[in-house]
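**Q** just coords:
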């Protein structure tokens, strides 16, 4: 119905009620309408005019009555009351008398008929018109202020495809009660039974302040059902007004790590980044580009984006310029290969950076097994080139990105990263530059990680390929990894290997199951196929060697590993001879050197980081 049609209909209904109500009131009081007096006619006309005048003042014809509440009822009361008072004044002026009984009955009829017409409008809309729309039955987890707000929004919003039919809340005091006419079915443990009893299609987790650990607990209960699970936006997005409670979001796999991200020490980070020159190698990669985004928040004087791929460097440059807006940050791009020592020296001498984040590396385990010489050139020789150039240019802080695969490495990639750690730890002993490494586990969503691969397989209809049913990994998000790198620079004293408390390791098969569920499919639809472990892989990763373990945190959720033995003479010897070795001999020597005199870490100590 158009606005004009709606206005005309409401105007006609009100006009009929107003013009006839005063006569009907007379009939109710005296049961006699044979004599229609002039004061009665004047009163009826006055009532007609005054009612529409006050209706205009209080915008009664502009209200969306299908969403009416107490506020709209008050406007009706005011319009009717003031129009009756106007008639009383006219009666006093014209006949020096006020027909109190007549006007009282008229007021009551107006309230009943005009208010009732609006209620019928809403009832008709909700009960009959909207019955043609098939809505999804929705279970709301959380019956607090956010949950009730969601329910109220869904009830009022006739265009929503969701209809709330039940609450879940762990507060036993409200179990089996009704909120907004919706029953509270029980706690999280009753989600599966509630979904079956109420024939639920959708589940909304309506607890914005929920920790990741609690969210994971609730989500795992939801995975036992076939209902689609969504959640509210983050609390900061609700508070800032960026999103409303009606913007439901699919649960992301990053939300299920069971660990809340670390908080940054803003003051200490600003002290070594703000108004400084910062250089990032591998700036176009997953970690490097996110480091650039995070660094931009601290307004460096210059940010140098160094990378080998022109397209990725161009993309991050354009993104950062849009992100920084009108700030005075100067973004500089350098297309260069870290294996080119002269180029590294030239760039460092040209810009004289204060801080270097070294994120450039070859990291794909199976590919590096087949190309050990490339892994050695990039991860070992390239790191040495950048580190020497940084030292000679008097860089203040050098932070290298490492991996948990560098601990007791069984792969070429892990071995070369362990050797890179040795290089920067040795450099720290002979340089004024503070050299540190940051070691973390798998990064969700990074290039080459399992998440994009799993998603591609799910889109194609499956199956999802998992190497081994018992394989576990530590996981973190790209922003988390980048924040750790930046915080490590503020904590650096020189020579440390920083490690994030990554919580409990995650089974890869469980990760695959969660992704299948989050995509709206079932395990039966997609399936999981076990393909066997690939060359260089381990069933589980450690984060520290046994001789590196230091149980004390230097910052919430951040540990420092103790310095272990360094084998620089052997590394230098390998640099001079690696071109004479075939792939198998090179791989064997890399693993032998990286694992020299290293005692496997006891499993009971894995949980400290």
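**A** Structure received. Computed from a prediction, not measured in an experiment: that's the story for all the values here.

**Q** alpha carbons only for contacts and neighbour counts from here, please
**A** Will do.

**Q** identify the residues contacting stretch 304-322?
**A** Contacts to stretch 304-322, defined as Cα atoms under 8 Å, 6 or more residues apart in numbering, come from residues 277-285, 289, 292-293, 296, 331-337, 360.

**Q** thought residue 356 was touching residue 279?
**A** Yes. In this structure, residue 356 is within contact of residue 279 by Cα atoms under 8 Å, at 4.8 Å.

**Q** who's more crowded, those two?
**A** Neighbour totals were compared for residue 356 and residue 279, and residue 279 leads with 28 against 24 (other Cα atoms under 10 Å).

**Q** give me the element the more buried one is part of.
**A** Using DSSP states H and E, residue 279 sits within strand 277-281.

**Q** okay, one more to line up with it:
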């Protein structure tokens, strides 16, 4: 019977609750009179009409104060205050009715007793209905049970959002605040985090949602590490700055990623550095649709440019970043330009048309094996593309030029790294030899989590497919940084150069790729398969180093590095090539590329980048 009632449309449920009140209110008055006279059969014949008047007086008040608008299954303690308020008003009106109706036989003190009993009856009816509704839901609920770490505002909003959704059913809260433990939040009990695994096991729950968006990355990392390897799937909310007006939506929930585990607490940006190259300026970003380029665009538009020019060769990538920026920054001048960085005339026209003052050159081919297999396109795009953009910047009077470089440019073992190192040498030579209005700066950093060249998306896909997760070598090690942090530091470093500077970002501690793979498997709530016993869910396989790949990446060619006034930006002091020597060799390389002479191009690359040692020539 109750199951049928639970499936009724809301308007019928409201009607049932109203009928219940029409019955309970006269019953409360009769109970009050019976208690007052001490009899189960009080004589009420002289004021029997009053029992019919009570619901007609009280129900309209309940309707007016919104008592029937509450959703029964989500009732909280506030309903008690609403009922008390409504019953108090009805008692005052009832006293007026008694006086005007001359119901002298009614004991006056029974009205006070009626107030107490009516509140008890109405409140009890709501909580009994809520309990029955939730019990029925638990019996029929096919949603996945989830526990929530954090019983603050974000946790409460999350629980309410989940309760009304079809996917998850919150079963427990965990919180570091001892004062909250043992209490109920949104009808869900708050437990000690130390008892988390036991509580989750009792509730048959394998998913934990970390609802602490204002916590530091260090604190979130500590919480995540507690549950590593515990057969728990971790999910999280984005940072507080990403939540709109503090309101939590179901779509904001995501799986905990390695960025939550490897990411560091960010250093607040130095606004004076960012403003010097961006504020009220015309800014152009090449490779604007790429992972680094698009994040640069997102952060540039937040810092008050006069206009931003998105220069990109890939039509779809350009469309995506343009649509995103126009949606969020409709007031800003955004210009999208489809173009190739090797087309100097197009670059010059674009820079002159929009009077570009700052250029961030992020366009590059960066996939090591692909560039290794396509040497000439890689050299042309990375080296001559940089040269072309630099020359166009000088001729059009650009004030600041920032090259996005890579740690693979340090003692490179592949064409991609060597071409990026040669790009640095080109800009260093230009900065030293020519009297021009453009200040050239290079910023070098390692891998960014989630970029198109990162192993993280590959590992996620492999884990989703059931494995195996492929790692090139058990000892391969890389530096990692989140894309937003990398982009923010690039914007600041670009403003610190005097001309020809190479800046290196503090990437933190290097991470073994195999350890990264293990963490990602465990964060998915799975176990790494033991190669001897076969126990576990996902296996890790070693497939050998890819063409041109190094075991370890470095950020400095030598040991000579200078500190800057930013704690995570250093200035590298490295050698360079005189312009007269460099550009004559570059012309030979250009000619070799034009006629498709791969070996000659590679030899010239080795000659110009003296640290370049192809992986095939290294003794392992």
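**A** Happy to help now that I have it. Here the structure is a predicted model, which is why all the values come from computation and not from measurement.

**Q** how close are the two chains, by TM-score?
**A** TM-score of the superposed chains, computed with TM-score structural alignment, normalised by the length of the first structure, equals 0.85; 588 aligned residues with a Cα RMSD of 3.4 Å.

**Q** is residue 137 of the second structure in a helix, a strand, or coil?
**A** Following DSSP: H, G, I helix; E, B strand; the rest coil, the label given to residue 137 of the second structure is helix.

**Q** equivalent analysis for residue 204 of the first structure, please.
**A** Following three-state DSSP, we place residue 204 of the first structure in the strand state.

**Q** could you check which residue of the second structure pairs with it?
**A** Aligned by TM-score structural alignment, residue 204 of the first structure pairs with residue 209 of the second structure.

**Q** what number of residues lie near its match?
**A** Residues lying near residue 209 of the second structure (other Cα under 10 Å) number 24.

**Q** surely it touches residue 235?
**A** Yes. Contact criterion Cα under 8 Å: residue 209 of the second structure and residue 235 qualify, at 4.5 Å.

**Q** just give me how far stretch 60-73 of the first structure sits from the chain centre.
**A** 36 Å (Cα atoms, centre = their mean, to the nearest Å).

**Q** what residues in the second structure pair up with that stretch?
**A** Counting by TM-score structural alignment, stretch 60-73 of the first structure lines up with residues 67-80 of the second structure.

**Q** what's the mean deviation for the helix or strand hosting residue 454 of the first structure versus the second structure?
**A** Using DSSP H and E, residue 454 of the first structure maps to helix 450-459. In this overlay with the second structure, the average offset of helix 450-459 of the first structure from its partner residues is 2.9 Å by mean Cα distance after the TM-score superposition for the first structure.

**Q** what's next to that helix, contact-wise?
**A** Contacts to helix 450-459 of the first structure, defined as Cα under 8 Å, 6+ apart, come from residues 444, 445, 463, 464, 465, 512, 515, 516, 519, 526.

**Q** give me the buried entries from those.
**A** 444, 445, 463, 464, 465, 512, 515, 516, 526 (16 or more other Cα atoms under 10 Å).

**Q** could you list which of the contacts of stretch 304-322 of the first structure belong to strands?
**A** Per DSSP state E, strands hold the following members of the contacts of stretch 304-322 of the first structure: 277, 278, 279, 280, 281, 331, 332, 333, 334, 335.

**Q** apply the buried test to those and list what passes.
**A** Neighbour counting by 16+ other Cα under 10 Å classes 277, 278, 279, 280, 281, 331, 333, 334, 335 among these as buried.

**Q** could you dump these to CSV with distance to residue 3 of the first structure?
**A** Formatted as CSV, these follow (distance: Cα to Cα, whole Å):
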residue, distance to residue 3 of the first structure
277, 60
278, 59
279, 60
280, 58
281, 60
331, 53
333, 56
334, 60
335, 60
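
**Q** A helix includes residue 424 of the first structure, no?
**A** Yes. Secondary structure of residue 424 of the first structure (three-state DSSP): part of a helix.

**Q** need the nearest residue in space to it, chain neighbours excluded.
**A** Nearest residue to residue 424 of the first structure, sequence neighbours excluded (Cα to Cα, 6 or more residues apart in numbering): residue 435, at 5.8 Å.

**Q** aligned to that neighbour, what sits in the second structure?
**A** Aligned partner of residue 435 of the first structure by TM-score structural alignment: residue 440.

**Q** mind checking the SS state of its match?
**A** Following three-state DSSP, the label given to residue 440 of the second structure is strand.

**Q** likewise the one 3 residues further on?
**A** Using three-state DSSP, the secondary structure recorded for residue 443 of the second structure is strand.

**Q** what's around residue 445 of the second structure, how many residues?
**A** Using other Cα under 10 Å: residue 445 of the second structure sits among 24 other residues.

**Q** from residue 235 of the second structure, how far out is it?
**A** To residue 235 of the second structure, residue 445 of the second structure is 29 Å away according to Cα to Cα, to the nearest Å.

**Q** am I right that residue 110 of the first structure is in contact with residue 18?
**A** Yes. In this structure, residue 110 of the first structure is within contact of residue 18 by Cα under 8 Å, at 7.1 Å.

**Q** ok, which stretches of the stretch 51-200 of the first structure are strands?
**A** 136-141, 162-168, 178-179, 182-183 (DSSP state E, counting those that start in this stretch).

**Q** I'd like these as TSV, with mean neighbour count and distance to residue 305 of the first structure appended.
**A** Formatted as TSV, the strands of the stretch 51-200 of the first structure follow (neighbours: other Cα atoms under 10 Å; distance: least, Cα to Cα, whole Å):
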stretch	mean neighbour count	distance to residue 305 of the first structure
strand 136-141	24	45
strand 162-168	24	47
strand 178-179	14	55
strand 182-183	17	55
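
**Q** would you turn these into a markdown table with distance to residue 505 of the first structure?
**A** Listed next are the strands of the stretch 51-200 of the first structure as a markdown table, based on distance: least, Cα to Cα, whole Å:
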| stretch | distance to residue 505 of the first structure |
| --- | --- |
| strand 136-141 | 27 |
| strand 162-168 | 29 |
| strand 178-179 | 40 |
| strand 182-183 | 38 |
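
**Q** closest one to residue 100 of the first structure among these?
**A** The closest of those to residue 100 of the first structure is strand 178-179. By Cα to Cα, the value is 42.3 Å.

**Q** that closest one corresponds to what range in the second structure?
**A** Mapped onto the second structure using TM-score structural alignment, strand 178-179 of the first structure spans residues 182-183.

**Q** just to revisit the earlier point, any idea how far residue 305 of the first structure is from the residue nearest to residue 424 of the first structure?
**A** 20 Å.

**Q** what's the answer for residue 320 of the first structure, then?
**A** Residue 320 of the first structure is 10 Å from residue 305 of the first structure, by Cα to Cα.

**Q** what sits against the alignment partner in the first structure of residue 169 of the second structure?
**A** Under the alignment (TM-score structural alignment), residue 169 of the second structure maps onto residue 162 of the first structure. Residues in contact with residue 162 of the first structure (Cα under 8 Å, 6+ apart) are 135, 136, 137, 138, 154, 202.
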